[in-house]
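# I'll drop the sequence and a predicted model, then ask my questions.
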Amino acid sequence: MIITIDGPSVSGKSTVARLVAERLKIYYLNTGLLFRAVAYILHIRDQYTRMTIARVSEHELHSIYFLYTYDSQAQERILFKTIDITPHLKNEEIDALSSIISTLPYVRTYVNEIARAIVKSNDSVVDGRDAGTIMFPEAEYKFFLTAELTVRAERWIKDQAEKSHIYTLEQAKNILIERDQRDSTRAIAPLVIPENAYVIDSTHMTLENVITTIIDKVLKK
């Protein structure tokens, strides 16, 4: 069984997907973390920057090896050369780098292959921006999670503040608008609502409401 949860940046899909997986006692795959891992390794190992990372070769890409692990206690982690690099994968620089490489067809193919290999033997909840359209179009249950821009911006500001990064509401909105535009208009795997997906607008919903809505849909189908 595969459950996909797609949505724009800061729609809450990773938090929701993780908790749904925990309650259903199945595997959780954060596909965004896979792209971030690739971007981080290229940045640290090969010194790629925002100006150069789009020129990464397929040979360099396929020389990258890392391990994705998940359990309900430790959550998801990325290990590179046995070192847990997960804490380094969520900052503005890696955001930008992963967004750039995600537009490259051979990078998406590479990450898709990794994702499919990870869930091959596991009932899984998978979140991303194309989990239900490109990665797992055959998924039995598909959800699309969204929220109003202001709500998403406020969530992002709070998340960044926990890392000592301070942004105004206007700055946060502009960053998310740019991301949404890039994600929805890219030629390869644009952000769209998957066919037959159940759309959830969490603007006026609690986290618990969203989780129970998804679980109820899965268990009642």
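Received it, and whenever you're ready, just let me know what you need.
# alpha carbons only for contacts and neighbour counts from here, please
Fine.
# which residues of the protein fall in strands?
Using DSSP state E, the strands of the chain run over residues 2-6, 27-30, 67-71, 75-80, 83-84, 124-128, 141-146, 198-201.
# mind putting the ones you listed into CSV with mean neighbour count and distance to residue 211?
Formatted as CSV, those follow (neighbours: other Cα atoms under 10 Å; distance: least, Cα to Cα, whole Å):
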stretch, mean neighbour count, distance to residue 211
strand 2-6, 27, 11
strand 27-30, 25, 14
strand 67-71, 16, 19
strand 75-80, 17, 17
strand 83-84, 12, 28
strand 124-128, 27, 12
strand 141-146, 24, 11
strand 198-201, 15, 10
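# put this next to the first one:
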Amino acid sequence: MSERFTIAIDGPAAAGKGSISRAVAAHYGFAHLDTGLLYRAVGAKVLLGMAPEEAALTLRAEDLEASELRSPEVAQAASRVAVLPAVRAALLDFQRSFARRAGGAVLDGRDIGTVICPEAEAKLFVTASAEVRAKRRHAELAAAGETSSLAQVHADVLERDARDSGRADAPLKPAADAVTLDTSAMTLEAAIAAAIEIIDARRGGSGGA
């Protein structure tokens, strides 16, 4: 399959963009990249004492598979290194090359439609209220054995939102031509169906692969 079709899915933490992106990629038979994992992997290296830019430049595929990448500490470290222009520049080429691979690609993150792939054929901005996102993240952490309180998770969500939206380099915001999908009152299945409907419209209704 030689199709080059890029789907850019952005949004804040715990809005559902990761689950939606994986399902969308499976539906169309496209490759998927969770770009947040790149920054989490860099953040994990920084927590071990490596300089941020060096961590980004030496990133390897196996670094994206480490089990600790989903921890709250790594998430906060990822958000801190993501504001650094040198880190973002180091990861830019990898993401753009992935996006234009033959066979189609789905990338999710915070600046895919605005900075990484402004030419993407389909762009979604997946969001939800901070309260709903905090409850979702708290449930995820509880299932993983973490003991953070809902109040602390909510505070972390707001802190990360402020940092991601307020950074000078590639702030979190919808692309001008992105379709916003608010999942606050949606089941995951409904959100996936809505995303596919939006993307089908951009593909001319060609449907799945």
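Cool, got the structure. Treat the numbers as computed from the prediction; the structure is a model and nothing was measured.
# report the TM-score for the pair.
Scored against TM-score structural alignment, normalised by the length of the second structure, the superposed chains reach a TM-score of 0.88; 197 aligned residues with a Cα RMSD of 1.6 Å.
# just to revisit the earlier point, would CSV of the strands of the first structure with distance to residue 175 of the first structure be doable?
Shown next, in CSV, are these (distance: least, Cα to Cα, whole Å):
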stretch, distance to residue 175 of the first structure
strand 2-6, 19
strand 27-30, 22
strand 67-71, 28
strand 75-80, 26
strand 83-84, 28
strand 124-128, 18
strand 141-146, 16
strand 198-201, 20
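# the ones you listed: which one's closest to residue 173 of the first structure?
strand 141-146 (14.7 Å; Cα to Cα).
# give me the stretch of the second structure that the closest one matches.
Aligned by TM-score structural alignment, strand 141-146 of the first structure falls on residues 122-127 of the second structure.
# just want the most central residue of the second structure.
residue 109 (2.6 Å; Cα atoms, centre = their mean).
# what's near enough to touch the aligned partner of that residue in the first structure?
Using TM-score structural alignment as the criterion, residue 109 of the second structure maps onto residue 128 of the first structure. Residues near residue 128 of the first structure by Cα atoms under 8 Å, 6 or more residues apart in numbering: 4, 5, 6, 7, 13, 14, 30, 31, 32.
# kindly recompute the last result at 7 Å.
Taking Cα atoms under 7 Å, 6 or more residues apart in numbering as the criterion, residue 128 of the first structure is in contact with 5, 6, 7, 30, 31, 32.
# and the last one, how far is that from residue 48 of the first structure?
To residue 48 of the first structure, residue 32 of the first structure is 19 Å away according to Cα to Cα, to the nearest Å.
# cool, the fifth one as well?
Residue 31 of the first structure sits 21 Å away from residue 48 of the first structure, taking Cα to Cα as the criterion.
# those two: which is more packed in?
For residue 31 of the first structure versus residue 48, the count of surrounding residues by other Cα atoms under 10 Å is larger for residue 31: 21 against 18.
# aligned to the more buried one, what sits in the second structure?
Using TM-score structural alignment, residue 31 of the first structure pairs with residue 35 in the second structure.
# wait, that match touches residue 111, no?
No - the pair residue 35 of the second structure and residue 111 fails to qualify as a contact (Cα atoms under 7 Å) at a distance of 9.5 Å.
# can you pull the buried residues of stretch 107-127 of the first structure?
Residues of stretch 107-127 of the first structure classed as buried by neighbour count (16 or more other Cα atoms under 10 Å): 107-108, 111-112, 114-115, 118-119, 123-127.
# gap between that stretch and the chain center?
12 Å (Cα atoms, centre = their mean, to the nearest Å).
# same check on stretch 110-119 of the second structure?
11 Å.
# do stretch 42-59 of the second structure as well
Between the centre of stretch 42-59 of the second structure and the centre of its host chain there is 19 Å, according to Cα atoms, centre = their mean.
# hmm, back to that, let's have the buried residues of stretch 107-127 of the first structure in a markdown table, adding distance to residue 161 of the first structure.
Formatted as a markdown table, those follow (distance: Cα to Cα, whole Å):
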| residue | distance to residue 161 of the first structure |
| --- | --- |
| 107 | 31 |
| 108 | 31 |
| 111 | 30 |
| 112 | 32 |
| 114 | 32 |
| 115 | 31 |
| 118 | 33 |
| 119 | 33 |
| 123 | 35 |
| 124 | 31 |
| 125 | 28 |
| 126 | 27 |
| 127 | 24 |
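# pick out the most distant pair among those residues.
Pairwise distances across those (Cα to Cα) peak at 25.0 Å, for the pair 107 and 123.
# the match of strand 141-146 of the first structure vs the first structure - mean distance after superposition?
By mean Cα distance after the TM-score superposition for the first structure, the fitted stretch 122-127 of the second structure averages 0.5 Å away from its aligned residues in the first structure.
# can you show me the helices along the first structure?
Taking DSSP state H, the helices of the first structure run over residues 13-24, 31-46, 58-61, 92-101, 105-119, 149-161, 169-185, 207-220.
# right, so of those helices, which gets closest to residue 135 of the first structure?
helix 105-119 (5.8 Å).
# what is the burial count for the aligned partner of residue 186 of the second structure in the first structure?
Using TM-score structural alignment as the criterion, the counterpart of residue 186 of the second structure in the first structure is residue 205. Residue 205 of the first structure has 11 neighbouring residues, counting by other Cα under 10 Å.
# kindly report the same for residue 110 of the second structure.
Using other Cα under 10 Å, residue 110 of the second structure has 28 neighbouring residues.
# check contacts around the closest residue to it other than its chain neighbours.
Nearest residue to residue 110 of the second structure, sequence neighbours excluded (Cα to Cα, 6 or more residues apart in numbering): residue 10, at 4.8 Å. Contacts of residue 10 of the second structure were listed using Cα under 7 Å, 6+ apart, and they are 17, 108, 109, 110, 111, 112, 113, 124, 125, 126.
# my guess is the fourth one contacts residue 11. True?
If I follow you right, that is residue 110 of the second structure. Yes - taking Cα under 7 Å as the definition, residue 110 of the second structure is a contact partner of residue 11 at 5.6 Å.
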